[in-house]
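K.L.:
A predicted structure for the sequence below; I have some questions about it.
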Amino acid sequence: MTSVVAAGGVSVTLREVTDHAQTVLDRLLSDGVPGALATRNAQLWGPEAAPDAARRLGWLDLPSTCRSLLPRLDEVDSAGLDRVVLAGMGGASLAAEAITRTAGVELTVLDTTDPHQVAAAARDRLERTVVVVSSQSGTTIETDSLRRVFERAFEDSGITGAELRRRFVVITDPGSPLEALGRRAGHHIVLGDADVGGRFAALSAFGLLPSALAGVDVVSLLDEAEALSPSLRQPYDNPGLALGSALGAAALGGRDRLVLADHGSGILGLGDWAEQLIAGSTGKDGKGIAPVVVEGVDAPGFEAADDALLLVLGGRPHAAGLAGPAEEAGVSVCGPLGGQFLLWQYATAVAGRVIGVNPFDQPNVQESKDNTAALLRGATDGTAPMIINAEPALVAGSVEIHAPTELLNGARDLRSVFDALLTAVPDRGYVAVMAYLDRIGDAVATELRPLLAARSAQARKTAVPVTFGWGPRFLHSTGQYHKGGPQTGLFLQITGAVHDDVAVPGRPYTLKALQLAQAFGDLRALRSRDRPAVRLHLRDRAEGLDQLLDALKS
């Protein structure tokens, strides 16, 4: 039976409504979840989650409350500055990227510590550049480092004094260290909503103001979200409730892989934003929904499996003429970007209740941050060298393989390394590719995901899901699922040689050291949980990536 739930310009189509899914939905209705969410009932996720939920439900009102922040944009002195750089991490930055890409507007999103990528951005059109420094806590190490690098770059190009002050716009929570620093420096300050977490901040100042500064009409996004808002307070004809109950019911029934493919939605980057929201919100306590973003409905990995729920962003199965693999999709979602932001946030909160997790905390994100800080301290004061598996288990051309010997199973070349790793993936498991590289200059690395997915079907009887994430951006989102979700992942980290390092002014480390500390810190967190993790280090990035791709294509 196919069910379509539509309201406010958004529709959710469920291809198969099972008895189990209907039972989950009925329970949500009998528990009064829509009304409780509308009144911000922090008890919905249990007493332990209540303190977090009590200060993290402001996203429900953002379609109306965030409008008051938009006039602040008129106060920004951006005359002659038409290149906007967003220095920020997490879900709000991914939201801003989706907004501007969909609108066809340029926004340089720097959510990286890769020296090559940062150096290129800091050399580009500085005379026309304004930098948005975005951090809720005001202590994010990546954001602070990027602010320092750009400040030095501006000064070196002769931009100082009042001209330097107007080159930075600061977005942060009230009372944060970044607010105090920005006020001392004379930068324009925009304060965000303290009761909205980063993953749920797409429609807040953190997601909208960088987009507006870049030239997007963000009022239309708020209008789209506000059109959906009334239905989310209702027990019926509520797309958010329908989607959330479907995700939660599927996970409870063993289909805890959510495979996302765009099929004509017209929205660019929505899958990446939804991935961080779902994984970061549900992946904890050994539970979770694992989002797997694929390149399209014909891509390797978008195929029916007993542990996977296929979801199409765009077309409706059996109603919009979908053909081929898209016909297998259990769910499809249509609607404008503003409405989809609110829809997915609501659905993720509901799914968290169904599977029994707190969607508003992120304990393992902080763990990786702490590991990074400890490694940096040890490396800079000489008390602890920043080394993990210093001697590679195997060298193949420009690629070093750092891995426990039992994982390699005697492999002597890259082809056999990949086959050994894919064979070692647990049943109902997945592979996570984590690339600490330049996502502009090393963009070819994204081809590893579909190639590994296709190769896995040859190396074992059934294909395994493969995800791809750029480091360190994924640490603030899917990294939570990697360490807090089910013990079913195999982790493939990729690092690369640095030939153009960047100093971090006022700090005793460079971006190369910071990037390695983040990579090694995450490896330590994974291995401390006995989660299999391999590092491939590229002695030469271009040659190494070519070798990896050739090994998978052969």
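P.N.:
Sure thing, it's come through. Numbers count the residues shown, from 1 in each chain.
K.L.:
C-alpha from now on. contacts and neighbour counts both.
P.N.:
OK.
K.L.:
from Lys369, how far off is Gly197?
P.N.:
17 Å (Cα to Cα, to the nearest Å).
K.L.:
actually Ser229, not the one I wrote
P.N.:
35 Å.
K.L.:
and the two? Which one has more around it.
P.N.:
Neighbour tally, Ser229 and Lys369, criterion other Cα atoms under 10 Å: the higher count belongs to Ser229, 24 against 18.
K.L.:
wait, a helix at the more buried one?
P.N.:
Yes - assignment of Ser229 by DSSP: H, G, I helix; E, B strand; the rest coil places it within a helix.
K.L.:
what segments of the stretch 401-550 of the chain are helices?
P.N.:
In the stretch 401-550 of the chain, the segments counted as helices under DSSP state H, counting those that start in this stretch are 405-408, 414-423, 448-459, 478-484, 511-527, 541-553.
K.L.:
please apply the same query to the stretch 1-150 of the chain.
P.N.:
19-30, 33-38, 50-54, 62-65, 91-103, 115-123, 141-156.
K.L.:
got another, please set it beside the one above:
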Amino acid sequence: MSIKVSAAGAANAAAAAKVGELVAERFASRLFAQDATLWGPEAEAESAIRLGWTRAHEISRELVDGIVALRDEFASAGITRFVLCGMGGSSLAPEVITRTAGVELVVLDSTDPAQVRAAVEEDLERTAIVVSSKSGSTVETDSQRRAFVSAFEAAGIDPASRVVIVTDPGSPMEEASRAAGYRVFLADPHVGGRFSALTAFGLVPSGLAGVDIAGLLDDAGVAATAVAIDDESNPALVLGAAIAAKRFLGIVDDGTSIVGFGDWVEQLIAESTGKDDLGILPVVLTPGAPEIDARPADLQLVRVAADAEATPAGGDDITVSGSLGGQFVLWETAVAVAGAVIGINPYDQPDVESAKVAARGLLEATPEPTPAAFVSEGVEVRGSETVVAGQSTLGGAIDALVALIPADGYLSVQAYVDRNRFSALEALRDELAKRSGRPVTFGWGPRFLHSTGQFHKGGPKVGAFLQITSGEKNDLEIPERPFTFGTLISAQAAGDASVLESHGQPVLRIDLGESGSGLDALLGAISR
């Protein structure tokens, strides 16, 4: 299935204004020749070691036989349940690949103790885990691995028979994993995490779960040929130039068979472009989202459709279509284009570390919890002085936060809770978008820190933030660590809030309580 892009109205005009220039400078062919000079002298050093994704569909073929052989080995031993411990690009690509293929993969990209416990305790006898990290130093992934190894040992299962590692060659994780007897797959070190869908990070968990990964690479190869040409018909040049024209990018499923694609695109674009007070913030929308009918002028809508020609773009919309492997290549190329048009380096992430540093500081210092500004309907409320000053009700604090969204800004809902238990929180996005008239994003914490978190700190400082937390009665220890999963996720939430506030952005923090009893109060306050 070929990839197609259709742009109409203002989106088409924005593409037309830039595509000719991109063709004249041979941007596409130079990109696929791995020319690191495309984003300017300051970006050259980083770009020079991050362009391996342009050949991932070729280089990764050598992995396929080994992945399939291991899958068969596991199956013969009755091991058919796979859990992926990974964050950001390491988890989002396998999630969309396996959901689209309709195969089971448990994606554990949370530090919520209840969510971790559910993944660890279910069907351990038939479970193997894939631990994905470029260096092995990611605190979430390391903590998840420790929990599983402890559980395997307690059940009398040799962890070496159940742990699969995906990492960069020469990383500390490779050395430690080989010493422990784990199976190790090495990824291309010249590919950044968010561009790693077609490397070992995307292929190993997906292939073990049962996906036809050879077919995925075949589709990607067809797309790579189409987007590497210096021609005004190049779909990636059109898409990249069109999305660079506005700050917000609404992504809506319009009948495609690809499941959850918006979440992967969100992290790719936000982390690649949100820096130097510039960038594009993706907003994942449902077909009935308020932003579609009451369209903010600074939001560009992209429809992901089964066939862009059968569903042509209308108004100012963009429509894209293609196989999943093709879409990976299309959007990675389009982001490279958009970075050049905007004038940023799409391969660094200078602000991702700030929230991690703040969280580590809180874990080491273990300060007393910040007292609540007030308690309303059983919900503890904290936040920036500009939000909570003079407020005494949950509804009043929410009204105050919405009122602080800049006219050219957005609201971000960040839920540091058990995704399975509190799935109803996702409904808040549409309600708040309807109330505010501005784009609203929704992210599960701490997963979004490896995605939109870069834009929140590095992009334009026009955000307002609603952070939702919930304590857990039954916390979970992290073996050989001086903190628990409950302590970790609390530190991550508090650390992120402190960094956002240090940038002068308003934050409202809502704690639903250990029992989660505040959920109905929060949903009611927002729907009112």
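P.N.:
Yep, it's here. Just so it is clear, the structure is predicted and the values come from calculations on it, not from any experiment.
K.L.:
ok so, going back, most packed of the helices of the stretch 1-150 of structure 1?
P.N.:
helix 91-103 (a mean of 24; mean count of other Cα atoms under 10 Å).
K.L.:
check which helices and strands it is in contact with.
P.N.:
Where contact means 3 or more Cα pairs under 8 Å, 6 or more residues apart in numbering; DSSP states H and E, helix 91-103 of structure 1 is packed against helix 205-214, helix 270-282.
K.L.:
which residues touch the longest one?
P.N.:
In this case it means helix 270-282 of structure 1. Residues outside helix 270-282 of structure 1 that contact it (Cα atoms under 8 Å, 6 or more residues apart in numbering): 90-91, 94-95, 98, 199-200, 260-262, 288-293, 344-345, 348-349, 351-352, 357-362, 474, 476-481, 485.
K.L.:
ok, the first one next?
P.N.:
Defining contact as Cα under 8 Å, 6+ apart, one finds that helix 205-214 of structure 1 is touched by 66, 69-70, 73, 82-84, 86, 92-93, 95-97, 99-100, 105-107, 132, 134, 171-172, 190-193, 201-202, 218.
K.L.:
measure whatever residue of structure 1 lines up with Leu476 of structure 2 to Ser176 of structure 1 for me?
P.N.:
Applying TM-score structural alignment, one finds that Leu476 of structure 2 aligns to Val502 in structure 1. Counting by Cα to Cα, the gap from Val502 of structure 1 to Ser176 of structure 1 is 27 Å.
K.L.:
the more surrounded of those two?
P.N.:
A direct count of neighbours by other Cα under 10 Å for Val502 of structure 1 and Ser176 places Val502 higher, at 19 against 15.
K.L.:
what's near enough to touch the aligned partner of Thr423 of structure 1 in structure 2?
P.N.:
Thr423 of structure 1 maps onto Ala403 in structure 2, with residues paired by TM-score structural alignment. Ala403 of structure 2 sits next to Ser436 when contact means Cα under 8 Å, 6+ apart.
K.L.:
go with 10 Å
P.N.:
387, 397, 436, 464 (Cα atoms under 10 Å, 6 or more residues apart in numbering).
K.L.:
can you select the buried ones from those in ChimeraX?
P.N.:
A single ChimeraX command selects the buried members of the contacts of Ala403 of structure 2 (16 or more other Cα atoms under 10 Å):
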select :387,397,436,464
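K.L.:
which two of the contacts of Ala403 of structure 2 have the greatest separation?
P.N.:
Within the contacts of Ala403 of structure 2, Val387 and Ser436 form the most distant pair, 15.4 Å apart (Cα to Cα).
K.L.:
which residues touch the aligned partner of Leu31 of structure 2 in structure 1?
P.N.:
For Leu31 of structure 2, the aligned position in structure 1 is Leu37, judged by TM-score structural alignment. Residues counted as contacts of Leu37 of structure 1 (Cα under 10 Å, 6+ apart) are 43-44, 57, 60, 232-233, 346, 349-350.
K.L.:
how near is Leu37 of structure 1 to Ala347 of structure 1?
P.N.:
Distance from Leu37 of structure 1 to Ala347 of structure 1, counting by Cα to Cα: 11 Å.
K.L.:
would you mind grabbing the residues shared as contacts by those two?
P.N.:
By Cα under 10 Å, 6+ apart, the residues touching both Leu37 of structure 1 and Ala347 are Leu232.
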